[in-house]
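Visitor: structure, please.
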Amino acid sequence: MSRRSVRLQKSENVPGHRGKQSNRKRVPPLSKLQCEENQLVPDAVAEPSSLTEAAEKRVRSVRGDAAPPSTESPLHPSPLPHLGWGSPADVWDKMGVKEQSYRHSKSFMRRHPALRPRMRSVLLDWLIEVSEAYTLHRQTFYLAQDYFDRFMLTQDNVEKGLLQLIGITCLFIASKMEEASPPKLSQMASVTAGTYYEEEILQMELIILKALSWNLCPETSVSWLKLYFQVASMSAGSDLLQPQFPQGAYVEMTRLLDLCILHINALDFEYRVLAASVLSHFTQRETSERVSGLPRDALQRCVDWMAPFVESVNGFGGAPLKDFVGVKEEDRHDVQTHTDYMSMLDAGQEEHSRFLTPPNSTEKSCTR
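Guide: Purely as a prediction, here's the structure:
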């Protein structure tokens, strides 16, 4: 198929990740989605040459300075059990070093006056939907989210018309890092409903890789959550590498994590703190502290911030454990799934507003 035909192909004809998967969902192009302030992507489609020129003007390509280590919460002794294939202390230390080396912060919004937090939420929600359509792993989406947030922290004055290109390119990079059979470049281009050429995705890929200094292996919040839940669920003498947790409970946890990561304030917390806080809403607090190695005071602020989103998730009912053609039953919990996250996000923000709104003067007065 020629690149020109890929550009003109409509989104409802997007091919699935694997040809035999008949359950592939249709993904609406991001240009059709709207956020509260404005459309995320303008209706007018720029010509390839003008888009390339815009990318060169709007996106500063390289920032090779190393990110300073995070100091939010100190490392604690390893809570991992005995491992037959390695040292628990070494494994834990290496994970902690990654957590402190890969920097993310919501402060990137100050670098981009044309952007709003809602635009990031809409973009990530769409990437979740694309991930399910191609039956990508949860880790793939969370890698893409990490790449996007860290890339935006290295840039200035990125305009909203480039967000979809940056987002789908981050997912393209993440799929090549995580998936055994990643989607083809033509599939990534066609899912944008012809908004971008393949060459534009490749060009943006190189810009992102240089900006991130090719540091592409963070410990994501979902990888921390999976580890914590595995340690909390495994029996004595069992192998850490073999999942032993109930799939249904894990899917419920990841739905809460998905919802939280859409909110810009999730970037206030380290990924391991975010994951441990999710776990604490489904297990005893002592269990979450034990498997994460984090004390109560390191988790409390995140646990409190997350509480309105827990109420929002509960209001939308349980999360079904979906089946996918070509995916083994024991692996289906690892496939990224999409639900009505934007409605959940709105409900959660309403809960936040209610919690933060002080009582009126009549409510403050004491009854005599």
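Visitor: going forward, measure contacts between C-alpha atoms and count neighbours the same way
Guide: Noted.
Visitor: measure residue 310 to residue 216 for me?
Guide: 30 Å (CA to CA, to the nearest Å).
Visitor: more crowded one of these two?
Guide: Under the neighbour definition other CA atoms under 10 Å, residue 310 and residue 216 were set side by side, and residue 310 has more, 23 against 16.
Visitor: list the contacts for the more buried one?
Guide: 256, 281, 348 (CA atoms under 8 Å, 6 or more residues apart in numbering).
Visitor: give me the buried positions along stretch 244-256.
Guide: If you call a residue buried by 16 or more other CA atoms under 10 Å, then stretch 244-256 has these buried ones: 244, 247, 249, 250, 251, 252, 253, 254, 255, 256.
Visitor: who's in contact with that stretch?
Guide: The contact list for stretch 244-256 (CA under 8 Å, 6+ apart) reads 222, 226, 229-230, 233-234, 278-279, 282, 309-310, 313, 318-321, 333.
Visitor: just the buried members of these?
Guide: 222, 226, 229, 230, 234, 278, 279, 309, 310, 313, 319, 333.
Visitor: one more, please, to line up against the first structure:
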Amino acid sequence: MLNKELKYVHDKNYMQRHHKLQPSMRAILLDWLLEVSEVYCLHRQTAYLAQDFFDRFMLTQEDVNKDYLQLIGITALFIASKIEEIYPPKIGEFAYVTDGACDSWDIRRTELHILKALDWNLCPETPISWLKLYAQVEAQKDDENFLVPQFSQEMYIQITQLLDLCMMDIRSLDFSYSVLAAAAFCHFSTFDIILRVYNASGLTWESVSECVRWMNPFMDTLRSEAKPELKTFAKVKTEDRHNIQTHVTYLDFLVNCPLSPVVAVPPVLTPPSSTEKPANH
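Guide: Take a look at the predicted model:
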């Protein structure tokens, strides 16, 4: 996992290569992708893979127009779902949620473009990968199978909500995914437990403390909101429901978060018809 972090590089400064784009546009796109993910009961890992594909793809491009962002984002989610999901939605369903902005041919063409740009490097360790490791190490008992999740689902979804919110801020790309997950974990665990978790990752408090401080305003914002509740999804087992990506009003949270790059601006994307799945797909 540590070696992968050396291979899969992300950098927030890619925004300087795209003069027509703003950090708020990325946040709006990722918020929309989280909403689509919940509608189709996609896993958190799928959503985070899509975010990684999007950011690394943008690092290889120059002057992408804002009108192209939705197509890049939905294609990244399409690719991620084929990697992570047992039964990924059909390409027509991804086209459907763009409300006519993209069709299946657009997604196919953009898929090839993204895959070539990423040189088919599609298996990063996301913040979700690291968070599961930390949570399992913290909860592990000597007589239990390490491969069977032992951590609290309720606590896990609180940490993932913090990660979701932070991930939408482009400044999160200043940190490695292992550090992002560890910092989020720190906000819900004692330092003594974190020390034990760090032994599995090679991280030290010095390497994580800056990210913990950066997350403080996001955590303060979430404290003023109701705690997330485990949702029930059709055809999703009770023991797996914490792994399904959920969506709340993250853009509103970001607007209320100090120093956030998101302000109260009108959306630049066509909102998906995400109250229910299409009946004929």
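Visitor: where's the counterpart of residue 42 of the second structure in the first structure relative to residue 48 of the first structure, distance?
Guide: Residue correspondence to the first structure (TM-score structural alignment): residue 42 of the second structure is matched to residue 136. According to CA to CA, residue 136 of the first structure and residue 48 of the first structure sit 28 Å apart.
Visitor: more neighbours: which of the two?
Guide: More neighbours surround residue 136 than the other of residue 136 of the first structure and residue 48, with 26 against 14 (other CA under 10 Å).
Visitor: for residue 271 of the first structure, state which of the contacts of residue 310 of the first structure is nearest.
Guide: residue 256 (13.8 Å; CA to CA).
Visitor: the equivalent of that closest one over in the second structure sits in which helix or strand?
Guide: Aligned counterpart of residue 256 of the first structure in the second structure: residue 162 (TM-score structural alignment). Assessed by DSSP states H and E, residue 162 of the second structure sits inside helix 153-167.
Visitor: now that helix on the first structure. Mean distance?
Guide: Its aligned residues in the first structure lie a mean 0.3 Å from helix 153-167 of the second structure after superposition (mean CA distance after the TM-score superposition for the first structure).
Visitor: could you point out which element follows that helix?
Guide: helix 177-186.
Visitor: have a look at how far, on average, that following helix is from the first structure.
Guide: With mean CA distance after the TM-score superposition for the first structure, helix 177-186 of the second structure departs from the first structure by a mean of 0.4 Å once superposed.
Visitor: which residues in the first structure does stretch 123-135 of the second structure align to?
Guide: Matched against the first structure by TM-score structural alignment, stretch 123-135 of the second structure falls on residues 217-229.
Visitor: list the contacts for the match of residue 42 of the second structure?
Guide: 175, 179, 335, 336.
Visitor: the third one: what's it in contact with?
Guide: The contact partners of residue 335 of the first structure, taken as CA under 8 Å, 6+ apart, are 132, 135, 136, 137, 138.
Visitor: among these, which ones are in helices?
Guide: Counted as lying in helices by DSSP state H, out of those, are 132, 138.
Visitor: neighbour-wise, which of the contacts of residue 335 of the first structure leads?
Guide: That'd be residue 135 among these, by other CA under 10 Å, with 28 neighbours.
Visitor: isn't that residue up against residue 336?
Guide: Yes. In this structure, residue 135 of the first structure is within contact of residue 336 by CA atoms under 8 Å, at 6.8 Å.
Visitor: leaving out chain neighbours, which residue sits closest to residue 4 of the first structure?
Guide: For residue 4 of the first structure, ignoring the flanking residues on the chain, the nearest one in space by CA to CA, 6 or more residues apart in numbering is residue 197 at 7.9 Å.
Visitor: that neighbour -> the second structure?
Guide: Using TM-score structural alignment, residue 197 of the first structure pairs with residue 103 in the second structure.
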